[in-house]
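Chemist: Give me the fold of what follows.
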Amino acid sequence: MPSVNLKQAIAAADSGMWSIVVDCLQTLSLQELDRNETVLDLALQVLIQGDIEQQWDIAKIIPKLGEIAIQPLLEIVNDRDLDLEDRWFGARILGAFKQPQVVTALVALIQQNEDPELTTIASGALTKIGIPAIATMTDLLATPDRGIAIAILAQIRHSQTIEPLIQVIDDPDPQLRTLIVEALGSFHDPRIPPRLLLKLTDVAASVRQATVVALSLRGDLAVELDLLEHLKPRLFDLNLDVCKSTALGLARLPDPEVVGTLAEVLASINTPNELKSSVILALGWIGTQPAIDSLIAALENRSIDLAPEIVTAIGKTERERVYASQRLVAYLNEKELYKGHPAIVKQEIAAALGNLGNINTVTDLVRLLKDPDDRVKLHVMTAISKLTSIVTVEMLPKKPEFPPDCGNQ
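Modeler: Take a look at the predicted model:
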């Protein structure tokens, strides 16, 4: 006997009131939904005749009906007389079913290459199916459809994909090689690092960059594989993006010599500012005392355009917050009454000291309130408010007033 809600759904469907049909079906229990032919018929009507919001809602219900939904969905997907949007939803829903006939049908749909978006959705469904699709995708690696197979295997992220991906790591297509390296980099498997090391000199910059990222995530192998020595040449790669990824990647390695390597790159007059910015960020991430010292040294010798970045990086360090604040205060005190520093640098130093949380720097911040630049004063007051609530009102100057057009400066 149909429940009251199911009867209401049937009545609403007779009147084409699809939103009510969806609302009624959403109230049914899993037991009521399981293999319910009546619900399936109603759901398919919504899928074909409802608007996109109703289709999204019904797509969440159909998988709960079980395997009885597979064949009707396959028919929808393969019906070229239907709107593509209906077929897209059918393919998307099929991703919830891990049966061999679904994999076969989705592969056939991809091979037809009828519509790019339909192909993309079918590929996504196969990715969602996961392990049951691996064998079929592996078989496709030797066919003209290897690109789709590689893309799907790369997204499944299961250890069973490692061997087939290794087999095609030298694919002629650099985009596919990049996908393969990115996928393999997510696994900790002894077969992978030796293959990745070879890809550091790949002719394609995207592959080299992906390889740098993948290897930099294997800090556990830093000593065993001497990753610093392998990655260091990529700091001088012909492609700037590879250089930047290398600088950031080295920051992940637990090797104390990384700081010296990055400091040399930062100090070189031949290093482009874009790369220096990545090096500054990397040293800030490392955050050891030697890393902070390297940033301070760069700050003392660097042009004004990178000084704010350096101070910001120091201010975000987590490992040596007290030491970082002390070094910034010492740098600030190098110039008499702080007048020798540009306003933007003093602003960033104030902000950094506030972030670092060392209450002992409040005295230095209060002295900086004498600065003639109102924006510096605002940054200083914000920093002080973060560090302590003990500072008296008398210690703080009046809130600076800006000209009406200051917001456009």
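Chemist: going forward, measure contacts and count neighbours with C-alpha atoms only.
Modeler: OK.
Chemist: Leaving out the residues flanking it, which one is nearest to Pro342?
Modeler: Sequence neighbours aside, Ile304 is the residue nearest to Pro342 in space, at 7.9 Å (criterion: CA to CA, 6 or more residues apart in numbering).
Chemist: Could you report the neighbour count for Leu221?
Modeler: 15 (other CA atoms under 10 Å).
Chemist: now swap in Asp83 and tell me
Modeler: 12.
Chemist: And it, how far from Lys64?
Modeler: Counting by CA to CA, to the nearest Å, the gap from Asp83 to Lys64 is 24 Å.
Chemist: for the stretch 151-300 of the chain, what spans make up the helices?
Modeler: 162-167, 174-184, 192-198, 205-216, 227-231, 240-250, 257-267, 273-286, 289-301 (DSSP state H, counting those that start in this stretch).
Chemist: next up, for comparison:
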Amino acid sequence: MFSDQPAAIATAIDTLLAGDFQDRWQVAKQFSEIGVAALPALLELMQDEALDWEVRWFVTRILGNFESSTAIEALIQLLLHSDDDDLRQMAAAALAQIGVAAVTALAPLLQYPVQRPLVVQALARIPHRAVIPLLMQVVRDEQASVRATAMAALGHFSQPDLLPVLMMALDDREATVRAEAVRGLGRWSATQMQPAHIARLAQGLTDVDDNVAQLTANTLGRLGTPPAITALITALQGPPPPVHRQVALVRSLMRCLTEGGLSCLMERWTTLALPAQAEIISGLNHLEDRALQEQAAMTLCHYLRVGIVPAPLWPHLILTLGYLRHPDALPLLQQLLQDDDPRVRMHASEALRQLNSQGSSSAPEAP
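Modeler: Here you go, the predicted model:
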């Protein structure tokens, strides 16, 4: 607290009026220390439309530090009546910064279609359950941006009555809304999601929008329940999807890998694009289950022997065999020490070192 408030306020106001952007940025921090005594001067500046735009923008931003009915009302009026989009956006941001104290004042503004997107943005940035009833009012709004913002915010509240709302949004005509619904469902715990919910969510794997499809795969992988794993496996067993969707499916399945999931990945190896195959190899380097390590190592050794591993993946796959530490890899790696390609010999030698360091039987070093 400043000992001489009037002087401190006057100095800070002078800096706002005459300083450059950096000066204004620094002095804006002082108003929190000065306190509500600065409000009359700040409100006078904000309401002066003849002032430089940047000054009014900073004042609007500063008002977000005051949980005061006077500041809230001034920001509401600016949001309602200003013709400047940037000032209205800053007013909404300032109201969001004030938080739950601003919710009651924001509620009536939902009736105005022009202001509604900014009002919903402000409400969405207030992490308090008081905003839930208001956001629920706009989940069927005609503006897709409003629906998407509401879904993004509601997805952060894991309470049972919101699950049907998020599930409903999976059928929205706009991909941005569907994407936010999928993101929201991804924050729910596996115990909250029933098989019927996962079955409906899994339909997003074939969504016309690539982002929705990939987000769906990520969410199913995070859930990791048997129905979610089954959905990912089923998607891979059908006709090969586009490459980026293949990668998302593989990455998600690797996150919750089971014997059935690994079998699917190995069986579909030749139908997958190179980036998806590379994702499998990358994921196997983080595999900790010994039974799955053995299953993967034997299959990869077979693929190397029969020649169905693309050349760009050889170095990575060879090193992965060292990580997986399976005895079947020893003779193959020893054979690769004689390969004509020096890079193959180098990676085989490194894989053997790694395999030996993990306690496998001895293997010869590269010459």
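Chemist: got JSON lines for the helices of the stretch 151-300 of the first structure, with mean neighbour count and distance to Gly50 of the first structure too?
Modeler: Output for the helices of the stretch 151-300 of the first structure, formatted as JSON lines (neighbours: other CA atoms under 10 Å; distance: least, CA to CA, whole Å):
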{"stretch": "helix 162-167", "mean neighbour count": "17", "distance to Gly50 of the first structure": "41"}
{"stretch": "helix 174-184", "mean neighbour count": "22", "distance to Gly50 of the first structure": "37"}
{"stretch": "helix 192-198", "mean neighbour count": "17", "distance to Gly50 of the first structure": "48"}
{"stretch": "helix 205-216", "mean neighbour count": "25", "distance to Gly50 of the first structure": "43"}
{"stretch": "helix 227-231", "mean neighbour count": "18", "distance to Gly50 of the first structure": "55"}
{"stretch": "helix 240-250", "mean neighbour count": "24", "distance to Gly50 of the first structure": "47"}
{"stretch": "helix 257-267", "mean neighbour count": "18", "distance to Gly50 of the first structure": "59"}
{"stretch": "helix 273-286", "mean neighbour count": "22", "distance to Gly50 of the first structure": "50"}
{"stretch": "helix 289-301", "mean neighbour count": "20", "distance to Gly50 of the first structure": "60"}
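Chemist: how about a markdown table for these, with distance to Leu365 of the first structure added?
Modeler: Below are the helices of the stretch 151-300 of the first structure laid out as a markdown table (distance: least, CA to CA, whole Å):
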| stretch | distance to Leu365 of the first structure |
| --- | --- |
| helix 162-167 | 56 |
| helix 174-184 | 46 |
| helix 192-198 | 49 |
| helix 205-216 | 39 |
| helix 227-231 | 40 |
| helix 240-250 | 32 |
| helix 257-267 | 29 |
| helix 273-286 | 22 |
| helix 289-301 | 19 |
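Chemist: Touching, Ala183 of the first structure and Gln155? I think so.
Modeler: Yes: with contacts counted by CA atoms under 8 Å, Ala183 of the first structure reaches Gln155, the gap being 7.1 Å.
Chemist: Of all the helices of the stretch 151-300 of the first structure, which one is nearest Val21 of the first structure?
Modeler: helix 174-184 (42.4 Å; CA to CA).
Chemist: Please check which part of the second structure that closest one corresponds to in the alignment.
Modeler: Alignment of helix 174-184 of the first structure against the second structure: residues 144-154, by TM-score structural alignment.
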